[in-house]
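Trainee: Pasting the sequence and the predicted model now:
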Amino acid sequence: MQQKWTTRPARSAPPAIGRAGAGIFAQLAQKTKYMDPALAGHWPTLAGPRLASLSRPGRITGAGRVGKTLELHVPNGSAAAEVQMATDELLKRINAYLGPGSVTRIAVLQSGKRVPPTRKTAPKPAKQEDDDSPLGSALASFRAAINRRNEEN
């Protein structure tokens, strides 16, 4: 008697990554007080260097296309007062970027956490004496490459 072999049916394709991740990202956005990445990327130019060092944008809340509230997170009360004083000018800049009337109110929230710097800059290495050995020239070449890369970013 001959044995009859059967094969398993073909597996269905995995779901698209966008569809699979949408639910996960939606929950994560609610937990982490999601901020618009485009707004966060342009925050130093929109807010200016002083306000950008004191605050970071949070989520934009509100229903509809017009009349939303932007949450700004600041580390302490003195930063909150300084940011609150500049909200009128900040609203003009944000609405010029997002569109007229997109944000009508700014809520300043004290988070108690230090605001991360907008761009980390590495300290310049101390000037070292030139060394004519192969190791010294290799290190000098390495330092020059690192400095060029940091200046490009």
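Mentor: The structure has been received and is ready for your questions.
Trainee: from here on, contacts and neighbour counts on C-alpha atoms
Mentor: Noted.
Trainee: quick one: residue 24 and residue 12, what's the gap?
Mentor: 22 Å (CA to CA, to the nearest Å).
Trainee: more crowded one of those two?
Mentor: residue 24 (10 against 6; other CA atoms under 10 Å).
Trainee: Below is structure B, check it against A:
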Amino acid sequence: MTIYQRTRPIRSAAPAIARASAGVFRKLAQQTKFMDPALAERWPQLAGEKLAALCRPGRLTGRGPGGGGRTLELFVPNGAAAAAVDMERDGLIARLNTYLGPGSVSRIAVIQTGKAVTASKGPAPEGGGEDGELGAALASFRTAIRRRNGGK
């Protein structure tokens, strides 16, 4: 009678895809401040160009229309932008509810970040719009960077 011995330990099953991807999605959600991608994509049309330049949407918190509406977080760079957004609050809520559904957003929370909320969409133009000594220094800096990168 032969008794078989195990030579290797039993392998555990592969982790569930949800557990493996949870860390990736958690990091991504923190970087985007849990922003709804569809809302972020349509933000300039919903908020208007002037308001979209002052703020960007964050997460929607709370319950839906049946639970009293949700709160939309808006990130602004400074107090002046916060005041401008606050003056447009009622109109913005009305436009958001037209897009998301009646009663979806009942409140807007304005959060000051201290950083600019919009990023430039490409390289700075040649002139850059700067005047005087600052413009000359920035032009010199751009030239040095292009030279270092091989003219790219």
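Mentor: Arrived safely. Please read all numbers here as calculations on a predicted model, not as lab measurements.
Trainee: TM between them?
Mentor: Superposed pair, TM-score by TM-score structural alignment, normalised by the length of the second structure: 0.64. Supporting alignment: 121 aligned residues with a CA RMSD of 3.1 Å.
Trainee: what's the longest helix seen in the second structure aligned against in the first structure?
Mentor: In the second structure, with assignment by DSSP state H, the single longest helix is helix 132-148. The aligned range for helix 132-148 of the second structure in the first structure is empty, by TM-score structural alignment.
Trainee: Same question for that helix: list its buried residues.
Mentor: Of the residues in helix 132-148 of the second structure, those buried by neighbour count under the rule 16 or more other CA atoms under 10 Å are residue 139.
Trainee: helices or strands up against it?
Mentor: Judged by 3 or more CA pairs under 8 Å, 6 or more residues apart in numbering; DSSP states H and E, helix 132-148 of the second structure is in contact with no other helix or strand.
Trainee: measure the residue nearest the centre of the first structure to residue 115 of the first structure for me?
Mentor: The residue lying closest to the centre of the first structure (CA atoms, centre = their mean) is residue 40, at 5.1 Å. Counting by CA to CA, the gap from residue 40 of the first structure to residue 115 of the first structure is 13 Å.
Trainee: Common neighbours of those two, please.
Mentor: Residues touching both residue 40 of the first structure and residue 115 (CA atoms under 8 Å, 6 or more residues apart in numbering): residue 56.
Trainee: Can you pull out the residues in contact with stretch 64-76 of the second structure?
Mentor: 54-63, 82, 102-117.
Trainee: Just those: which are in helices?
Mentor: Reading helices off these with DSSP H, I get 54, 82.
Trainee: Please produce a ChimeraX select command covering the buried subset of the contacts of stretch 64-76 of the second structure.
Mentor: To isolate the buried subset of the contacts of stretch 64-76 of the second structure in ChimeraX, counting by 16+ other CA under 10 Å, use the following:
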select :54,55,56,57,58,59,60,82,103,104,105,106,107,108,110,111,112,117
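Trainee: Many thanks, we can stop here.
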